[in-house]
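Participant: Provided below for reference: sequence and predicted model.
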Amino acid sequence: MKTKSINTSLNDRITAFAKASSLLSSYLEGSLKALTNDGVSWHDRIQQRLELAQRKNSWFTDDTLEFAITQWAEALNEENLTIWMQNYPLDKVTAKNIALITAGNLPLVGFHDVLSVIIVGHHAMIKNSSNDDVLTPLLLEIATSFCADLASSYSYVDGKLENYDAVIATGSNNTARYFEHYFGEKPNIIRKNRNSVAVLTGNETLEQMEALSKDVFLYFGLGCRSVSHLKVPKGYNFDLFFNGMFVQKGLIKNEKYLNNYDYNKAVYLMSEFDLLDNEFLLIKEENSSYSSPIASLGYSFYEHIEDLAVEFEQNADQLQCVVAQGAAAATVIEKLGGKNAPQIVDFGTTQTPGLQDYADGVDTIQFLLTLS
């Protein structure tokens, strides 16, 4: 296909998404009374789509869907969008077709890429994951209801991708090899597996551990920003850690989570691993990987924060976030020497990135601008 003429200005696009933000906020507040263009209540339309998304992916629960929608309702306000765009030279963008292959492990996990392409002024050719193919069309439908010409900025691809100028693809290490082979001749961003870790010193408070529980358990630990590994000093006492995790005990009532917990516990016990177990989370010593199965965490010991900083610098391409505070955070930041990844964040904030917090530390907007 030829690139469609983009019939909107940057201000039009910002205004459309900002109005979508307000509509989503009204829905979340229970005060949404507006009607769609075909006379249906927006409240009912949104509710129906959320229910459909949940039926198609049982990891998408009421809580995780509400959290994701809330995060985007807050991110898409006019001030945030304006600040995000203000330092990029968007006045000479020539529209290109950008193929987007999205992941589906979290609700709306691919929407930042979609938004980035549209807000810059390119055309997004969206190939949604079958695990999350309801929510992005919903948000775009809402935004387009406020600016009909926004429809020229995106389309959906069900079959083979053709006639694209660049690619942004997100997947596993295995799919990345396929993406690199298939799309390697075009400008691209290809994302692989990454994990997030938390650095504990033994001086944390219960409040900090409860905040960390969000980093561990939000979205059931399925995201690259979910903490999957703990770095702890030798002799660390896990009592306070487990006390902080206890606020998430209700997760064990989720059937899929329970099945993973039971399965992984059985595997670990048959393999005679030494486990720490609080009846809904398993942790075991792990020195070879930052990843861990659902309902479990790995941990490894360190002697000096400086050693950790060197390790993170050497393995930066495997890490999305490092949760750390105080002197530990400062030491890691200094060693990374300005690298954009991993991102160093406070306890409880891994799942609340801003618009400027790019996956893998790769500035998507800057990449898109190089295409014009």
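Facilitator: Good, I have the coordinates. Numbers count the residues shown, from 1 in each chain.
Participant: all contacts plus neighbour counts: C-alpha atoms, from now on.
Facilitator: Fine.
Participant: following the host helix or strand of V267, which helix or strand comes up?
Facilitator: Per DSSP states H and E: V267 is located in helix 255-270. Following helix 255-270 in sequence order, the next helix or strand is strand 275-277 (DSSP H and E).
Participant: buried ones in the lengthiest helix in the chain?
Facilitator: Counting residues, the longest helix found in the chain (DSSP state H) is helix 10-29. The neighbour-count check on helix 10-29 (16 or more other Cα atoms under 10 Å) flags 10, 12-27 as buried.
Participant: ok, second structure coming up, stack it against the first:
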Amino acid sequence: MENLRFAYAAAQEKAELAIERAARVKEAAWARFNTEQNQREATEARLQATLDDNRREQTKLREEYQRLQAANTQMSEAQRTAQTEQRKQLEALEKLAERRVAAESEKRKEDEVRAQYLLGVQRKLQEAEIRAKKEELQRTHDESTAKARAEHDVELLRLKEEHAQAQATHERAVAEREERLRQLQADQEQFRTQASSRTQMSHSTSSRVPSRTSAELSVISTVIDPVLAKLDRLTDVMHQMVQTNQRPSEFTDSHDKTTRAQNSPRSSRTKSSTRASTSTSKRSSKTRTARSKKPDDDDWGSDSSSSSDSSQDELEGQFGTAAQTKNSDTGSGTRVVVQAMIPHDALEKFDERGPLDDCVNWWERFMYYATMAPWDEKTRIVQLRMRLSGSLKDWCAQLPNSTLSD
């Protein structure tokens, strides 16, 4: 029984515990139900508010849609009205443009006709002006040609006259030279005869009257002095004749030179020729004076036949700035031969890179020394010794023909 009691008590406790647990579960279930109910009510309230908002939005959208439809209808009507007006304006503009194009085309045609007329008139004026200019140029050319031809004829006549005068002067100089040479030969023959006669007389009377030797020597010196004076005059005359012979060639060369720069070296060359001739005559007179002081009478008698040649050689050999004297002893006298040598420093060193005027002046001075020095035309004893460098030859070879001819 006690076991039953204990079992009943235990079962009752378990039933109470189960009732309590069921009550707690029920309370929790009601609490959860209430919570869910509250949440559902809140959700329904939110949904109802949302529905109310949606209804209000729908109402607004419907009203907006109605306004947009009304505005669209108005815009469609305005667009149709604008299109109609634009079409009308375009038609009016097209008509106006057609009228303006027609007017412009008419005006352009008139301008083209006017321009063609003006071009024709201008072309005629230009052709007339060109013909007038051509006629004027032809007339000027004819006048200048006639004037140049007349000047050329006058210049040619003047040159011919000057050439004839120069040739006549040259012929007169040659005739005078021949006459003076003949006179010199006659004087030499006379002097030889007088010297030989006086020499014979001096030899025949020297043993008897020794005191007459000084007197005869004085007489011989008085005879020799006039002959030496004549020789001096002869050398001067021959130098003048050499210059006269060179003038025709210089005349023919100078009449082709037209520029002042090419004529200036010739004037300087003439001045140097004058100075050279003066120094030449002075040196020749000094040489002859020294030779005339020899007391030997036989020298003058035996060498009288070669006195003219030696004097001419002295005149022509002493042209250069330096001279080399050679004494050749003969059987009865002494012959003095003066051989000209132009030293290497007579001209400055040739500069092939210098200006053309300086090169031309240097070449003209070189040609002056090489060709203008007087010498004996028969024996040509004078030898011009100058260095002609290869650079000068190359420079002369590259010169144009016009410069070489000048």
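Facilitator: Looks like it arrived, so ask away. Predicted model, so just to flag it, every value in this text is computed and none were measured.
Participant: drop the TM-score for these two in here.
Facilitator: Scored against TM-score structural alignment, normalised by the length of the first structure, the superposed chains reach a TM-score of 0.23; 145 aligned residues with a Cα RMSD of 7.1 Å.
Participant: about what we covered before: buried set for the helix holding V267 of the first structure?
Facilitator: Going by 16+ other Cα under 10 Å, helix 255-270 of the first structure has these buried residues: Y257, L258, N260, Y261, N264, K265.
Participant: ok, now which ones touch the residue lying closest to the last one once chain neighbours are set aside?
Facilitator: What it means is K265 of the first structure. Distances taken as Cα to Cα, 6 or more residues apart in numbering put L282 closest to K265 of the first structure, at 7.2 Å, once the chain neighbours are dropped. By Cα atoms under 8 Å, 6 or more residues apart in numbering, the contact set of L282 of the first structure is Y261, K265, L275, L276, A295, S296, L297.
Participant: assumed the last one was part of a helix.
Facilitator: No - note on L297 of the first structure: no helix contains this position according to DSSP: H, G, I helix; E, B strand; the rest coil, which reports strand.
Participant: what distance do you get for it to N195 of the first structure?
Facilitator: As judged by Cα to Cα, to the nearest Å, L297 of the first structure and N195 of the first structure stand 11 Å apart.
Participant: in a strand, A340 of the second structure, correct?
Facilitator: Yes - according to three-state DSSP, A340 of the second structure belongs to a strand.
Participant: that older thread, any idea how far the residue nearest to K265 of the first structure is from N264 of the first structure?
Facilitator: Here the criterion is Cα to Cα. By it, L282 of the first structure lies 8 Å from N264 of the first structure.
Participant: cool, D239 of the first structure as well?
Facilitator: 22 Å.
Participant: what's the answer for E29 of the first structure, then?
Facilitator: With Cα to Cα as the criterion, E29 of the first structure and N264 of the first structure are 39 Å apart.
Participant: and if you look at N174 of the first structure?
Facilitator: 23 Å.
Participant: surely A322 of the second structure is in contact with A340?
Facilitator: Yes - contact criterion Cα atoms under 8 Å: A322 of the second structure and A340 qualify, at 6.5 Å.
Participant: between those two, who's got more neighbours?
Facilitator: Remark: of A322 of the second structure and A340, A340 carries more neighbours, 25 against 13, as counted by other Cα atoms under 10 Å.
Participant: surely the more buried one touches K326?
Facilitator: No - counting by Cα under 8 Å, A340 of the second structure does not reach K326; the two are 11.2 Å apart.
Participant: which stretches in the first structure count as helices?
Facilitator: 10-29, 42-56, 62-75, 78-85, 111-120, 135-146, 173-183, 206-217, 239-245, 255-270, 305-314, 326-336, 364-369.
Participant: how big is the angle separating the fourth one from helix 111-120?
Facilitator: With axes from the mean of the first three to the mean of the last three Cα atoms, to 10 degrees defining the directions, helix 78-85 of the first structure sits at 80 degrees from helix 111-120.
Participant: how about helix 78-85 of the first structure, which residues are buried there?
Facilitator: For helix 78-85 of the first structure, burial by neighbour count (16+ other Cα under 10 Å) applies to E78, N80, L81, T82, M85.
Participant: report the angle between the axes of it and helix 10-29?
Facilitator: Here helix 78-85 of the first structure runs at an angle of 140 degrees relative to helix 10-29 (the same axes, to 10 degrees).
Participant: one more: the fifth one?
Facilitator: Between the axes of helix 111-120 of the first structure and helix 10-29, defined by the same axes, to 10 degrees, the angle is 140 degrees.
Participant: list the helices and strands helix 111-120 of the first structure packs on?
Facilitator: helix 10-29, strand 97-101, strand 123-127, helix 364-369 (3 or more Cα pairs under 8 Å, 6 or more residues apart in numbering; DSSP states H and E).
Participant: please redo it, this time with the cut-off set to 10 Å
Facilitator: helix 10-29, helix 78-85, strand 97-101, strand 123-127, helix 135-146, strand 154-156, strand 166-170, helix 364-369 (3 or more Cα pairs under 10 Å, 6 or more residues apart in numbering; DSSP states H and E).
Participant: what's the closest of those to H43 of the first structure?
Facilitator: Closest approach to H43 of the first structure among these is made by helix 10-29 (6.1 Å; Cα to Cα).
Participant: quick one, the closest one and helix 62-75 angle?
Facilitator: Per the same axes, to 10 degrees, the angle that helix 10-29 of the first structure makes with helix 62-75 is 140 degrees.
Participant: if you count contacts, what does helix 10-29 of the first structure end up packed against?
Facilitator: Counting contacts by 3+ Cα pairs under 10 Å, 6+ apart, helix 10-29 of the first structure is packed against helix 42-56, helix 62-75, helix 78-85, helix 111-120, helix 135-146.
Participant: adding distance to A327 of the first structure, write those out as CSV.
Facilitator: Shown next, in CSV, are these (distance: least, Cα to Cα, whole Å):
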stretch, distance to A327 of the first structure
helix 42-56, 42
helix 62-75, 29
helix 78-85, 29
helix 111-120, 32
helix 135-146, 40
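Participant: most packed of the ones you listed?
Facilitator: With neighbours defined as mean count of other Cα atoms under 10 Å, these peak in mean count at helix 111-120, which reaches a mean of 22.
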